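*Asks:* Have a look; sequence and predicted model below, questions after that.
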Amino acid sequence: MRASTPKAWVLRSPVAPERAQALAVQLGISHTFAALLANRGFCSSVEVQDFLEPNLDKLLDAFTMRDMDRAAARIWKAIDERESILVYGDYDVDGITATGLLTSALARLGAKVSYFIPDRIRDGYGFSLRGVEVAKKRRIRLVITADCGITATNEVKIAKQHGIDVIVTDHHEPLGVLPAADAVLNPKRRDCAYLFKELAGVGVVLKLVQGLAQYRPGSLPEDFVYEHLDLVALGTIADVVPLRGENRIFAKLGLERICDSTKPGIVALKEVAGLRAKRVESGHVAYILAPRINAAGRLGNAESGVRLLLSTEPSEAMTIAESLEEDNTMRKKIDESTLEEALDQLQALGPELPPAIVLWSERWHPGVLGIVASRLMERYHRPTILIAADEDEGKGSGRSIPGFDVCQGLQECSEHLIGFGGHSYAAGLTIRADQLHSFREHLCSVVSERLTADDYVPKLSIDGPLRLEDCNEDLVHFLDRLSPFGLGNTEPLFIAENIQIAGSPAVVSRNHLKLNVRQNGRELECIGFGMGHLAGPIQSEPGRICIAFVPTINVWQNRARLQLKLRDVQIR
């Protein structure tokens, strides 16, 4: 098996000391904290306070989004005239939460509303012709998409021909001509003046809910938005959009709502995931809660995810959550077998890694390809596309690295594709089977023209050096105020050099590295998740090491102690 690509440590460029000192004085914090904030681009105490204390008052005016007035007017017309409305969502967590939020809001406003989530295998991605047939069968007069539809020009045209109005809400990249819908809400529209462009699909839906409430004041309870931020946080964090601007408000306040939520679906989801009594953080959403919501949609139909979020009965919610837990267990097994086969295929391509990893198989399940593509991309730091193909066509998922917009890359290779869509770091595609080899060659050519050798080296962005003697609980508590962490707001990462190993490193829980380190008389425990393979090299090279780490507080059996969470180790 190929070794993963080693990481390069890149220190953030330090700002002028006087800028950090000014922040320290203005905020009454230590120079260490102030330097961290200054290096992350904060220039004033006002910026810092807005970041550390997000609130809903900072949300932008929904009506600065293009077509919001048209969307609100058409939806209120449907509500007033008792027209049937269909919310048509995507099958991932973003789409599921967006569907749940919009359905809940419309029901509260008195609408005749139902929802539909396409089957990943049978219907494929986006607003489809089957969606039009479903709308006709249900006698729908207005379809509102949630997290999809921005490229559905033909489907929207056909829906309109059948007397069905369509409002598109989406956040994916528009490609060419927009659908001729009654309204198209997407901050990425070139003609949209909305200042924050990085909303998730559920974020766009939240703006629509705000717009509906603003269009007719008093129509929704004042706390409706806050009470539903748990759904918004789930979709926002799961879809890996930058956690800054409005997304930070949604994520920060939404995580609080997840912890305190009385929604039966959220309570049941936390219960089966083992998080009932824990403080839920962004990592819990990304790696524990979101995969369970996603599970049914990956293996079949995702409507059970919406039913879970909309459930009002604890017993029903628990039944759905337990079913999703079973689906997730099955999904993990399929993930592992797919990853093993993909690694074998990659090895068979030759000793050199290609510019882009493009693999396919008739045995692969389309529902897990995005997860496995992410794992390959993280391991080898290459744009990666995996395709489940039969003798006629294939459906694939792609993931990319900084410096290469995978959606734009697919645009340049579109002559080989039936269809595609997505954004910079993630995309989906459909392709004719006879085009697989030529597509791989073309994409590799495009990638090699765009990327340099340095782009293929994964980077660890380091906030700065930190001595072990300066690691303490006050530092950890301050760093926690910067959470939630994710794209656009990475967890603060430090390096310590000239580190001694105290005792012998150990491998725990199958593949985690555990060791004690010492520097200038201060000894601390370290844990490196998934880094058990380093125990041998560290043991055989008894010199000093350098570590990249995050200071944390580990609580075990009601005892709290300082622990360093390792992100990388350099043996020198």
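*Replies:* Yes, it's here.

*Asks:* make it CA atoms for all contacts and neighbour counts henceforth
*Replies:* Will do.

*Asks:* Please name the spatially closest residue to L11 (chain neighbours excluded).
*Replies:* Nearest residue to L11, sequence neighbours excluded (CA to CA, 6 or more residues apart in numbering): I462, at 4.5 Å.

*Asks:* moving C-terminal of the longest helix seen in the chain, what's the next helix or strand?
*Replies:* For the chain, the helix that runs over the most residues, judged by DSSP state H, is helix 314-348. Next helix or strand after helix 314-348 toward the C-terminus (DSSP states H and E): strand 357-361.

*Asks:* try this one side by side with the last:
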Amino acid sequence: MRAEKRWVVKPAGDAQKVAHLSRCLSIDRPLANLLFQRGVTTPEEANDFFNPQLENLLDPFLMQDMLTAVERIDRAVRREERIMIYGDYDVDGISAVSLLYNFLIKWSKELLFYIPDRYAEGYGISERGIDYAYDNGVKLIITLDCGIKANTKVKYAKERNIDFIICDHHLPGDKLPPAVAVLDPKRSDCQYPFKDLSGCGVGFKLIQAYAQYKELPFSYVEEGLDLVAISIASDIVPIIGENRILAHYGLRKLNTNPNKGLGAIIKMCGLEHHRIAIDDIIFKIGPRINAAGRMEIEIDYDDPRAQSGGRTAVRLLTAPTPERALYYVRRIDEFNKDRKSIDRNITQEAHNFIAGREEFRNTKSTVIYNPNWMKGVVGIVASRLIETYFRPTVVLTLSNGMVTGSARSVPGFDLYQAVESCSDLLENFGGHTYAAGLTMRPENLDEFRRRFEKFVVDNINPEETIQYVEIDMELDLNEITPSFRQTLTRFEPFGPGNPSPIFLTREAVDNGTARLVGAKNEHLKMELLQPKESRYSTISAIAFSQTSHYEHVRGNGAIDVCYTVVDNNFQGMISPQLRVKDVRPSEQGE
């Protein structure tokens, strides 16, 4: 059912202005054009873009309630009140809890952290978590990456004389929770200029503010930048504005002096001699942090009997010694191997389910349910299904007697609005434009499926139903020179708002060594060149899950190929590699 992708080439920038930018910056014209396409049109703007500065971080006290939050934390520290840091069980929440814990442990020994059990408690603040805080004498709970709609739970805590500070980045409801302070740049009354911080990013602004309030050196705050970069990459927030600064310096720390837990993950992934980029976080580091929360067992170095979920990942990221970090990372890597096997099997079951039912051939959305699927991997499965069917997708399972799961969207379609339109059928939901989580009673499933599909049909634009590749510009292979690659790295970090540029090369051929690679020969490996060039050399290319053109390529057939340029690190040797997005035989044109 995989449809052919539509190729859309962006218009080039003004030729004279691009040439001027190229001369002023002494960079290749295609890269000057790339800057122009991204709204960077002057040498001064290019300097800011290429050289993010920490001094350009925004004043954290611009965020509504920040001073109140800092004063309450300071009072808790001075009075030696017990503080509990509470976060979501995904990478953003786990990194945020670890960030704040690593910072506050320097000033307070009365510190606990709490990650809710994905299976027993579900998303957000739970009464069980509040009861745990009460039983342990906690007077202040600081939430990260959750809590913005937890009105009844915060009220429940207040009845037990527990204060709340909420740090979140999701959209608030009509009424804010009755917390001491609510830090969320998406509050309608919040004047903070940058609205797209990650949950960990909001936590970073809190420690930045505390450090300023206590006149502490900024070095205490910088220590957490690697965790902020992990959250920015994994939560897929726009890497523009303040996020670009945080990600830039977070990646620098990740590559030079990561915290002990992240250092252990880097070694486990074989990245210690590799220049770590956003993709490495998304595909290697982040999934390992996520794995502990997705599986159903918790590991405690001091108490092997401990049972729960994502707290193991926090123990890794707050490990005080390399020995403890190594202990946790080995166990988490086992979780990740199990997780990959489970999500691979469930994805195949989902494909089989869709292929076997006629009704899915004409729908604009996919809503599937299996009570036996593992709750912790349904979000991954939803993302995989979109890669094939390219339509808003909801994957549901049964947990604690409730139908629960994850939803994912296609570019341009507001998934959150679609889920919100069914809110009267839901017990709980949350998320943003492209991803959401939801829970409902089993008897509401059929009506939810019907109404979700109707909302998609009524609101999705036809172009949003056709998968496409947005191409920045055409390029000849001989233009990918060492200087081109060096300048291209200065565009990083890549992500939403500043995506890795996609180039198009026409009439390329393989040098005769094309082969299928991967455990199941599911990927196409090529060495490409352009015979039309008077001077040419081959360049390595990898096309993941794109084997349909193998025979054409092996037969020396010319292809048009669109791709990103990445570094291929093999046995310590770094060379350019094309990561192929799509391939077409040249004679088909566009």
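*Replies:* On my side now, so go ahead. Predicted model only: the values in this text are computed from it and were never measured.

*Asks:* how about the longest helix of structure 1: buried residues?
*Replies:* With burial defined by 16 or more other CA atoms under 10 Å, the residues of helix 314-348 of structure 1 counted as buried are 314, 317-318, 320-325, 327-328, 331, 334-335, 338-339, 341-342, 346.

*Asks:* returning to what we had before: now for the residue nearest to L11 of structure 1: which residues touch it?
*Replies:* Each residue near I462 of structure 1 by CA atoms under 8 Å, 6 or more residues apart in numbering is listed here: W9, V10, L11, R12, P492, L493, F494, I495, A548.

*Asks:* again, but for P258 of structure 2
*Replies:* Taking CA under 8 Å, 6+ apart, we find P258 of structure 2 in contact with D226.

*Asks:* hmm, back to that, can you flag the buried ones in the contacts of I462 of structure 1?
*Replies:* For the contacts of I462 of structure 1, a burial check counting by 16+ other CA under 10 Å picks out L11, P492, L493, F494, I495, A548.

*Asks:* P43 of structure 2 maps to what in structure 1?
*Replies:* The alignment partner of P43 of structure 2 in structure 1, by TM-score structural alignment, is S45.

*Asks:* State the distance from that match to S414 of structure 1.
*Replies:* With the distance defined as CA to CA, to the nearest Å, S45 of structure 1 ends up 48 Å from S414 of structure 1.

*Asks:* if I line the two up, what does S315 of structure 1 land on in structure 2?
*Replies:* Match for S315 of structure 1 (TM-score structural alignment): E323.

*Asks:* Tell me where the stretch 451-572 of structure 1 has helices.
*Replies:* Taking DSSP state H, counting those that start in this stretch to define them, one finds helices in the stretch 451-572 of structure 1 at 473-481, 535-540.

*Asks:* Which stretch of structure 2 lines up against the first one?
*Replies:* Counting by TM-score structural alignment, helix 473-481 of structure 1 pairs with residues 482-490 of structure 2.

*Asks:* Please compute how far that stretch lies from its chain's middle.
*Replies:* Put simply, stretch 482-490 of structure 2 sits 25 Å off its chain's centre (CA atoms, centre = their mean, to the nearest Å).

*Asks:* what does stretch 56-74 of structure 2 give?
*Replies:* Centre-to-centre, stretch 56-74 of structure 2 and its host chain are 26 Å apart (CA atoms, centre = their mean).

*Asks:* next one: stretch 66-78 of structure 1
*Replies:* Stretch 66-78 of structure 1 has its C-alpha centroid displaced from the chain centroid by 29 Å (CA atoms, centre = their mean).

*Asks:* Can you list the buried residues in it?
*Replies:* Of the residues in stretch 66-78 of structure 1, R66, D67, M68, D69, A71, A72, A73, R74, I75, W76, A78 count as buried by neighbour count, 16+ other CA under 10 Å.

*Asks:* ok, those vs D191 of structure 1, which is closest?
*Replies:* Each of those was scored against D191 of structure 1 by CA to CA, and R66 proved nearest at 7.3 Å.

*Asks:* Structure 2: matching residues for stretch 12-26 of structure 1?
*Replies:* By TM-score structural alignment, stretch 12-26 of structure 1 lines up with residues 10-24 in structure 2.

*Asks:* actually stretch 403-414 of structure 1, sorry about that
*Replies:* The aligned range for stretch 403-414 of structure 1 is 412-423, by TM-score structural alignment.

*Asks:* Residues in contact with the matching stretch: which ones?
*Replies:* 392, 407-409, 429-436, 448, 451-452, 455-456, 460-461, 464.

*Asks:* end to end, how far does it reach?
*Replies:* Chord length of stretch 412-423 of structure 2, first to last residue, is 21 Å (CA to CA).

*Asks:* now do stretch 500-517 of structure 1
*Replies:* End-to-end distance for stretch 500-517 of structure 1, by CA to CA: 6 Å.

*Asks:* returning to that earlier point: which residues are contacting the match of helix 473-481 of structure 1?
*Replies:* Looking at what lies outside stretch 482-490 of structure 2 - CA under 8 Å, 6+ apart - the contacts are I27, D28, L31, F50, P576.

*Asks:* Are any of those buried, and if so which?
*Replies:* I27, D28, L31, P576.

*Asks:* If we ignore the residues flanking it in sequence, what's nearest the last one?
*Replies:* The shortest distance from P576 of structure 2 to any non-neighbouring residue, by CA to CA, 6+ apart, is to D567 (4.9 Å).

*Asks:* same check, this time on the third one
*Replies:* The shortest distance from L31 of structure 2 to any non-neighbouring residue, by CA to CA, 6+ apart, is to L488 (7.3 Å).

*Asks:* count of neighbours near the one you found?
*Replies:* 19 (other CA atoms under 10 Å).

*Asks:* With K459 of structure 1 instead?
*Replies:* For K459 of structure 1, the count of nearby residues is 16 (other CA under 10 Å).

*Asks:* just how off-centre is stretch 111-129 of structure 1 within its chain?
*Replies:* 21 Å.

*Asks:* Any buried residues in that stretch, and which?
*Replies:* 111-121, 124-129.

*Asks:* Tell me which of those residues fall in strands.
*Replies:* The strands, defined by DSSP state E, take in K112, V113, S114, Y115, F116 from these.

*Asks:* Alignment lookup: the fourth one to structure 2.
*Replies:* With the correspondence set by TM-score structural alignment, Y115 of structure 1 lines up against F113 in structure 2.

*Asks:* Enumerate every residue touching the most centrally placed residue in structure 1.
*Replies:* Central residue of structure 1 (CA atoms, centre = their mean): V240, 2.2 Å from the mean position. By CA under 8 Å, 6+ apart, V240 of structure 1 lies in contact with G486, L487.

*Asks:* which residues of the stretch 1-150 of structure 1 fall in strands?
*Replies:* For the stretch 1-150 of structure 1, strands defined by DSSP state E, counting those that start in this stretch occupy the ranges 8-11, 84-89, 112-116, 142-146.
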